[in-house]
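> Sequence below, structure please.
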Amino acid sequence: MNEHEDAVFSAGVARRDVGAAESARAGRSWWDANADEYQADHGDFLGDARFVWGPEGLDEQDAGLLGDVTGRAVLEIGAGAAQCSRSLLARGASPVALDLSYRQLQHSRRIDLGHAVAVPAVQADAGALPFGDSVFDLAFSAYGALPFSPDGAGIMREVYRVLKPGGRWVFSLTHPVRWAFPDDPGPRGLTVRSSYFDTTPYVETDDEGQATYVEHHRTLGMRVREVAGAGFRLVDIVEPEWPEELAQVWGGWSPTRGRLIPGTAIFVCVKDGAPGGA
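Alright, predicted model coming up:
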């Protein structure tokens, strides 16, 4: 899952419009620079071959949101070190892991070598998937790609294109309501500070004002319209509850907040009709 961690920044934070090229450049460079720390900090929770949908620890083997994966061609978008794909490989699927960050995919290769497995990996932008039409049975993203692109609708259309008829597209991201609250795991993070309806991107900048990290917020309704506009049928929106036994803090996710407000939204979609309007 691709949520930004606490860090020290030399220049500052801004809320401003950011285009696709600047977002992609910032995302690639940030994850290349921070992949080592991310995997070191969260490797125990993520495992080497575990499929969790978010910091609440909802496991796909329990949730079954993708359905039966045996023998299915599966695309993971924003794969990181491909822990989820590796889990599906062990369950009989044929996954392909895609990520914009070369360093994250190097970690995928490192884990593969340690387990004598091989998850096919591709470095590419989710907005321009390097695959033909109707080649995958399933596609998913666990906190990958969508929050870092200004063109979520374009990603949805690309996923629709590469899925076979009847294919399922499942993705998780920060619950949209969380954008109204400070990204603080303590009591301060329970008080609304911003407008939920303000979709101006969150941008961290260097000394020259260039974006080094970017996240894009969309309301729940906007995400639903992206799904429907691409031609998908929305089957479900899952909002995992915080487990009583889970004590960990991950960025702004924590027991304090997780037991009161949702932290993750999982969209379950099916390709079973003609594409709608953009």
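
> From now on I want contacts and neighbour counts done on CA atoms only, so please keep to that.
Fine.

> could you show me where the helices are in the stretch 51-200 of the chain, in order?
60-63, 83-90, 102-115, 152-162 (DSSP state H, counting those that start in this stretch).

> Residue 121 versus residue 81, what's the distance?
Separation of residue 81 from residue 121 (C-alpha to C-alpha, to the nearest Å): 9 Å.

> Here is the second sequence; please produce its structure so I can put it next to the first one:
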Amino acid sequence: MTRRGVDDAEARRANRRWWDADADAYQAEHGDFLGDLDFVWCPEGVREADARLLGELTGRRVLELGCGAASCARWLATQGARPVAVDLSAGMLRHAALAADRTGVRVPLAQADALALPFADAAFDTACTAFGAVPFVADSAALMREVHRVLRPGGRWVFSVTHPMRWIFLDDPGVGGLTAVHSYFDRSPYVEQDEHGEATYVEQHRTLGDRIGELVAAGFRLTNLVEPEWPAGHEGIWGQWSPLRGRLFPGTAIFVAEKT
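Below is the predicted model:
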């Protein structure tokens, strides 16, 4: 593990391979929490059914980026939306197809790079992702521009990511994760690499100001920034998310923006 610069090509190769290889383990560990027909924004358990961050759904064309097993897209379909789900990983899309078989709820799936979406300009009313795509691309400003391109004027773009302040701390759900060890302003990505120095997993850090700046520069207007509190009675641990840390500082940031 290290912190170093990674270009888009290396990040794309690493993360496609990682999620293809990890898809089965990820679904085995988190599938019950995420559900087959549910839209969960974050480990804190915020559900779109309650939060309604996407606004009106009936008849809306919705793009889910970095969909994983596409549970969010299937839930959107049950609400009357017309979703399309895309992911870079064929392994994750395989789980999306299996879940469609289990539930009988099918949505269009596409293997696609979030920086080169295979859709026409203004093709969607809404775009969303719960921890998909945004943290994994080196040029997230370009991703914002690409989402802006495929949204109609006034379209809504909502995405959740690890709260930027979490990058100050180690990925430790226990007491070891309560001490600041990194500079908040160090944008070097977190990289896991093999014995040859080739990246096998890459995750990017941006500050809150960076994220807002990217949205504004792409032509969005930020309408809300949600920092979910850790709910009482939620004792689950998901990676670095835990009741101990969650009750002290936010683990997730959800950005809500509209295309101007």
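
> Could you quantify their similarity as a TM-score?
Scored against TM-score structural alignment, normalised by the length of structure 2, the superposed chains reach a TM-score of 0.99; 260 aligned residues with a C-alpha RMSD of 0.6 Å.

> what is in contact with residue 81 and residue 121 of structure 1 at once?
residue 105 (C-alpha atoms under 8 Å, 6 or more residues apart in numbering).

> out of these two, which sits in the more crowded spot?
Taking neighbours as other C-alpha atoms under 10 Å, residue 81 of structure 1 and residue 121 compare with residue 81 leading, 31 against 22.

> and the gap between the more buried one and residue 220 of structure 1?
If you go by C-alpha to C-alpha, the gap between residue 81 of structure 1 and residue 220 of structure 1 works out to 28 Å.

> follow-up on the earlier one: turn the helices of the stretch 51-200 of structure 1 into JSON lines, including mean neighbour count.
Shown next, in JSON lines, are those (neighbours: other C-alpha atoms under 10 Å):
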{"stretch": "helix 60-63", "mean neighbour count": "13"}
{"stretch": "helix 83-90", "mean neighbour count": "23"}
{"stretch": "helix 102-115", "mean neighbour count": "18"}
{"stretch": "helix 152-162", "mean neighbour count": "23"}
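
> Nearest to residue 232 of structure 1, out of those?
helix 152-162 (7.3 Å; C-alpha to C-alpha).

> Relative to structure 2, which residues correspond to the closest one?
With TM-score structural alignment applied, helix 152-162 of structure 1 matches the range 140-150 in structure 2.

> What's residue 76 of structure 2 aligned with over in structure 1?
Using TM-score structural alignment, residue 76 of structure 2 sits opposite residue 88 in structure 1.

> related to what we said a few turns ago, save the helices of the stretch 51-200 of structure 1 as a markdown table, and put in distance to residue 241 of structure 1 too.
What follows is the helices of the stretch 51-200 of structure 1, written out as a markdown table (distance: least, C-alpha to C-alpha, whole Å):
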| stretch | distance to residue 241 of structure 1 |
| --- | --- |
| helix 60-63 | 13 |
| helix 83-90 | 21 |
| helix 102-115 | 29 |
| helix 152-162 | 25 |
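
> Quick one, which of those helices gets closest to residue 73 of structure 1.
Per C-alpha to C-alpha, nearest to residue 73 of structure 1 of those: helix 83-90, 10.1 Å.

> That closest one packs against which elements?
strand 94-99 (3 or more C-alpha pairs under 8 Å, 6 or more residues apart in numbering; DSSP states H and E).

> returning to what we had before: so for residue 181 of structure 1, which of the helices of the stretch 51-200 of structure 1 sits nearest?
helix 152-162 (22.2 Å).

> mean shift of the closest one relative to structure 2?
Its matched residues in structure 2 lie on average 0.3 Å from helix 152-162 of structure 1 after superposition (mean C-alpha distance after the TM-score superposition for structure 1).

> List of residues touching that helix?
Residues contacting helix 152-162 of structure 1 (C-alpha under 8 Å, 6+ apart): 126-129, 131-136, 139, 146, 169, 223, 226-227, 229-232, 271, 278.

> What about the residues you listed, which are in strands?
136, 139, 169 (DSSP state E).

> want to throw those residues into a markdown table with distance to residue 99 of structure 1 and neighbour count?
Formatted as a markdown table, those follow (distance: C-alpha to C-alpha, whole Å; neighbours: other C-alpha atoms under 10 Å):
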| residue | distance to residue 99 of structure 1 | neighbour count |
| --- | --- | --- |
| 136 | 17 | 24 |
| 139 | 13 | 23 |
| 169 | 17 | 28 |
